[in-house]
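Student: I would like to see how this sequence folds:
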Amino acid sequence: MSLIPPISIITENKLNGDSFREWKRNLLIVLNCKKHKFVIDEPCPPEAQPKARNCWRDSDLIARCYMLASMSSVLQKQHENFHTAKEIMKKLEDMLGSQVTLAQQSAITNLMNSE
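Tutor: I've put the predicted structure just below:
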């Protein structure tokens, strides 16, 4: 039995705007597996800690590349100039996170009205 490379999890299920919750879950799995998730959760260390700062920046670059590679080209263009993975995630949550809530509210309303 062969294992699926973690990166294929997110490149085969690209974010297109409708799949944010699933995409984010898969992305965080991959970032955890590759030990880069901390850049989403933690700020960049101060300049007084150059080794930790460089490590954080390297991991952030990798996380940003994973994020951009797993998006539709339209979303890539909208987010390619953000400086950190955390900034990209925040923007996506602001932009697409509310769609999940609206879809859930609509589904509940439809269920209640169908009775």
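
Student: hey, let's count contacts and neighbours off CA atoms from now on
Tutor: OK.

Student: please identify the helix or strand for the residue most central in space within the chain.
Tutor: Nearest to the mean C-alpha position of the chain, by CA atoms, centre = their mean, lies residue 24 at 4.6 Å. Element membership for residue 24 (DSSP states H and E) is helix 20-33.

Student: now the second one, please; I'll put the structures next to each other:
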Amino acid sequence: MANSTISLRSLLEKEKLNGINFLDWFRNLRIVLKQERKEYVIEEPVPNDPGANVSRADKDKFKKHMDDMVDVGCLILATMTPELQKQHEDMVAYEMIQNLKEIYEGQARQERYETSKALFQCKNE
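Tutor: This next block holds a predicted model:
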């Protein structure tokens, strides 16, 4: 593993996902995965097994996706609080992210709205 990978992963190790910090954590996760060329794992559902009657290239592509999915899933779990780990440990990386977005993006949107509303009120006073 290259030194640049280690230093970027430290972004995620600084503060574990606890729910409140979802947007910052998710932004850092995307940065790390982009650098590792594995961002596709959280953006694409798990592919279907291509079966036996496909080309070697298709088999290799499927195996790479499955291997990357395990790596990313472990990284995600390792950067969560124990409570969130328990809730997500039986999911693959894509499912974890979809679930976390469902839970926390609405909450984050509400917080942004409240902040904007407060700033607007201050500006008008």
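
Student: TM-score of the superposition?
Tutor: The TM-score (TM-score structural alignment, normalised by the length of the first structure) is 0.87; 113 aligned residues with a CA RMSD of 1.7 Å.

Student: and the residue nearest to the centre of the first structure, what pairs with it in the second structure?
Tutor: Alignment note (TM-score structural alignment): residue 24 of the first structure maps to residue 26 of the second structure.

Student: the helix ranked longest in the second structure vs helix 22-35, what angle?
Tutor: With secondary structure taken from DSSP state H, the second structure has its longest helix at helix 93-124. Here helix 93-124 of the second structure runs at an angle of 130 degrees relative to helix 22-35 (axes from the mean of the first three to the mean of the last three CA atoms, to 10 degrees).

Student: buried set for helix 93-124 of the second structure?
Tutor: 93-97, 101, 104, 108 (16 or more other CA atoms under 10 Å).

Student: what about the longest helix along the first structure, how far off from the second structure?
Tutor: Assignment by DSSP H gives helix 50-69 as the longest helix of the first structure. Superposed on the second structure, helix 50-69 of the first structure shows a mean distance to its aligned partners of 0.7 Å (mean CA distance after the TM-score superposition for the first structure).

Student: mean deviation, the very next helix or strand once past that helix versus the second structure?
Tutor: For helix 50-69 of the first structure, the following helix or strand on the C-terminal side (DSSP H and E) is helix 73-79. Superposed on the second structure, helix 73-79 of the first structure shows a mean distance of 0.8 Å to its aligned residues (mean CA distance after the TM-score superposition for the first structure).
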